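Enquirer: just a sequence and a predicted model for now, questions to come.
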Amino acid sequence: MFRPLLVTALLVAASSAAIAEDKDDTVATPVLRAQVTVESDIVRVGDVIENAGTAAQIAIYRSPDLGTTGSLPTAQVINVLQAHQVIGVDTKGIKSVSVTRLARILDGKDIESQVAHALEHRSGLGDAANLNLTFDRDVQDVRLDASNTGALQPVSVRYEARSGRFDVSFEIANDNTGSRTKLRFTGVAIEMLEAAVLTRNVDRGDVLKASDVVIERRPKAEVGSDAATRSHTVGMQMRKGLRAGQPLKIADLGKPDLVQRDDNVTLIYEAAGLYLTVRGKAVDGGTEGDTVTVLNLQSKRTVAGTVIGRGQVAISVPMPRTASADTTSSVAEPDAPVSIARRNNAQTNSNAE
């Protein structure tokens, strides 16, 4: 709401002196403005009137709130002007005068972002984008005088890692005065990480499907620094059982076993010129590259081999020393092979008796 201001006798005298100019001088007619913008908290004659002359600096109204617009009926404005000896105003048929108070508006979301960047990488905190801030007071848009054109500069940043409490102060430079506008924000900061979270209870040995996990943001203190992402969980095997809703860690997962305990497997004996396969039963499980123990179902002996595929275990076959260069090398036969495939044909004796 606009309220007329009381002016001193000195200001009134100055206005009267302006009217009492020599009649021979040409004086421009004062003209009413329909749209007015002001930066200060005072509306003056020169703001609402063109050609106000020496009366321009006379204060007549208080400005509306920062960043808002108010309306004044023309008749009311004319009455106030006449009270200050400003007469003969051309209203140009204007019904009301609109007055807007200029302001610099700091968006609440931008303020939160500035606080997060001020706290970034302090006392063990991570990137600003991963910080979840809870303010002691709701952060709303801040309206400042338009003269506050400086950047929002952090001048004091404190963070307590144990409690998560923060206290951040900013300053903004002012064009009109040497003083700076100060803003202070306090609250709690928690670093969040994206983690793969189980949608169902899982047991040790379960292989995860896409429907078994969702991505959620969880506190770093809850998931640790080894939180598993979705791309590293689907198709992996659980190393222990977990409940639905628990975040997954890299240590909870492993490559899926290609051979599982008590599975029927194929033992593969391979050497130069020889490829043998034997039926076996896994004594323990393992993934690709693991060494596992397998029972040879033909010889009933256990052998150690390397997992090379699903249900496949490779057995190393030692090569015997050759008696001489003219003697063809022979390979020790494995226990009771199911099938034998020789890759090189035996040499044919070419000496006819």
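Expert: Now that the structure is in, tell me what you want to look at.
Enquirer: C-alpha from now on. contacts and neighbour counts both.
Expert: Fine.
Enquirer: quick one: the strands in the stretch 251-353 of the chain?
Expert: For the stretch 251-353 of the chain, the strands defined by DSSP state E, counting those that start in this stretch occupy 253-254, 264-271, 274-282, 291-296, 302-309, 312-316, 339-342.
Enquirer: just put the ones you listed in a markdown table and tack on distance to Val80 and mean neighbour count.
Expert: Shown next, in a markdown table, are the strands of the stretch 251-353 of the chain (distance: least, C-alpha to C-alpha, whole Å; neighbours: other C-alpha atoms under 10 Å):
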| stretch | distance to Val80 | mean neighbour count |
| --- | --- | --- |
| strand 253-254 | 81 | 20 |
| strand 264-271 | 102 | 21 |
| strand 274-282 | 102 | 21 |
| strand 291-296 | 99 | 22 |
| strand 302-309 | 95 | 18 |
| strand 312-316 | 100 | 21 |
| strand 339-342 | 114 | 12 |
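Enquirer: export those strands to TSV and tack on distance to Asp145?
Expert: Shown next, in TSV, are those (distance: least, C-alpha to C-alpha, whole Å):
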stretch	distance to Asp145
strand 253-254	57
strand 264-271	80
strand 274-282	79
strand 291-296	74
strand 302-309	73
strand 312-316	77
strand 339-342	91
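Enquirer: indicate which one of these is closest to Ile58.
Expert: strand 253-254 (78.2 Å; C-alpha to C-alpha).
Enquirer: about what we covered before: and Gly126, which of the strands of the stretch 251-353 of the chain is closest to it?
Expert: Across the strands of the stretch 251-353 of the chain, the minimum distance to Gly126, taken as C-alpha to C-alpha, is reached by strand 253-254, at 25.1 Å.
Enquirer: one more to weigh against that first structure:
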Amino acid sequence: MRRISLAGLVFLALGLLAPLAAAESKGSNTPETGDGIITLNRDVVVEGDIVRLGDIFSGLGEKSETAIARTPALGKKVPVGVRWLTAVAQKYALPWRANSRLDKAIIQRAVTIIPPQQIKARVEEALFDEGMQQNAMLEFDTPSVQLLLPREQGDGVAVTNLSFDATSGRFTAQVAAPAEGVPVAKATLRGRAIRVVDVPVLRRRIDAGEVIRTDDLDWISHRADRLMRNALMDSDSIVGKSARRPIGAGVVIKASELRTPQVITKNSLVTIRLETERMVLTAQGRALEAGTMGEAIQVMNTKSNSIISAEVVGRGTVRAALTNNVVIN
């Protein structure tokens, strides 16, 4: 059984289309050529449905308008090799010869590509008109859909049909291009509208124990359905707090990662205050544990070695409650 190469199949496929030119070339197998040298156009981009002789070869003069084949499908590139090129040259009596057996041309139709970003933007506009909330982002089931148009057909995309379920966020959109006139390319897109919220994040890495300031924060939009329950949503819950452990920039901050800054460190010397309406007694003590403002910590009186529980009221200062167990001296 005789084998047919890929190049042969291309030759046969395009050869079957040659009758397009028959009516134009009948009785004129040796049309006039231009005065210049005939050269091969290796990258052939054709506007319209018909490949003409002048698309393949340059320097033909009037015969360049001779139709020889139909253009490939949109987005397809058809390689034609020496056999096909030589057959075309001989058929139309062109004084052209290949430089080598590797000579070839790549034929494709001129297209306008409408990218996924443009299509998604148009669908988003249509969904907003349909009542979708502004604080939403779209998640497409097939995010890479694009439309191809013949270049001569114009551009633009229109949403021709749209259904939207506000409860689930699911939508189906039918799009067509060009935006005006008879549609040439169509596609159906499905997806989901997802609510997004603005959340505070750090502009820079914060080390453990470092206090967060207002200018350390930035804001980003984040999917609401992917936020953790203990995510902090406002700056008041963050500013003035210190990090329990290092926190990276740009990540959502969790409540468990922060604490009120320590104003007393473990084993530091502190002033113990005992206050009544008529007097204030003070004594020196040593903090047996770290403490934040308002927190009760264990303090040892350095003179009596007695241990009491006292409230942190300032940096280096604790306040003892007046009970029978308090020993100041």
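Expert: Nice, thanks for sending it over. Values in this document were obtained by computation on a predicted structure and should not be read as measured data.
Enquirer: quick one: map Arg165 of the first structure onto the second structure.
Expert: Using TM-score structural alignment, the equivalent of Arg165 of the first structure in the second structure is Arg170.
Enquirer: any idea how far its match is from Leu60 of the second structure?
Expert: Distance, Arg170 of the second structure to Leu60 of the second structure, by C-alpha to C-alpha, to the nearest Å: 58 Å.
Enquirer: quick one: which of these two has more around it?
Expert: More crowded of Arg170 of the second structure and Leu60, by other C-alpha atoms under 10 Å: Leu60, with 21 against 17.
Enquirer: about what we covered before: tell me which of the strands of the stretch 251-353 of the first structure sits nearest to Ile19 of the first structure.
Expert: With C-alpha to C-alpha, the closest approach to Ile19 of the first structure among the strands of the stretch 251-353 of the first structure belongs to strand 253-254: 90.6 Å.
Enquirer: that closest one vs the second structure, average distance?
Expert: Compared with the second structure after fitting, strand 253-254 of the first structure has a mean deviation of 5.4 Å; criterion: mean C-alpha distance after the TM-score superposition for the first structure.
Enquirer: kindly report the same for stretch 72-81 of the first structure.
Expert: Its aligned residues in the second structure lie a mean 3.7 Å from stretch 72-81 of the first structure after superposition (mean C-alpha distance after the TM-score superposition for the first structure).
Enquirer: mind listing what's buried in that stretch?
Expert: 74, 77-78, 80-81 (16 or more other C-alpha atoms under 10 Å).
Enquirer: redo the residues you listed as CSV? Include secondary structure and distance to Arg310 of the first structure.
Expert: Below are the buried residues of stretch 72-81 of the first structure laid out as CSV (DSSP: H, G, I helix; E, B strand; the rest coil; distance: C-alpha to C-alpha, whole Å):
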residue, secondary structure, distance to Arg310 of the first structure
Thr74, helix, 90
Val77, helix, 92
Ile78, helix, 95
Val80, helix, 95
Leu81, helix, 96
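Enquirer: counterpart of Gly53 of the first structure in the second structure?
Expert: Aligned by TM-score structural alignment, Gly53 of the first structure pairs with Glu62 of the second structure.
Enquirer: pretty sure its match contacts Glu32?
Expert: Yes: Glu62 of the second structure is within contact range of Glu32, at 6.6 Å (criterion: C-alpha atoms under 8 Å).
Enquirer: tell me what the strand of greatest length in the second structure is packed against?
Expert: Identified as the longest strand of the second structure according to DSSP state E is strand 185-202. Applying 3 or more C-alpha pairs under 8 Å, 6 or more residues apart in numbering; DSSP states H and E, one finds that strand 185-202 of the second structure makes contact with strand 136-140, strand 147-150, strand 170-177, strand 217-223.
Enquirer: about what we covered before: tell me if the match of Gly53 of the first structure really is in a helix.
Expert: Yes: assessed with DSSP: H, G, I helix; E, B strand; the rest coil, Glu62 of the second structure lies in a helix.
Enquirer: show me the contacts for it.
Expert: Going by C-alpha atoms under 8 Å, 6 or more residues apart in numbering, Glu62 of the second structure touches 31-34.
Enquirer: repeat for Pro143 of the second structure
Expert: Shown in contact with Pro143 of the second structure (C-alpha under 8 Å, 6+ apart): Pro116.
Enquirer: all good on my end, thank you.
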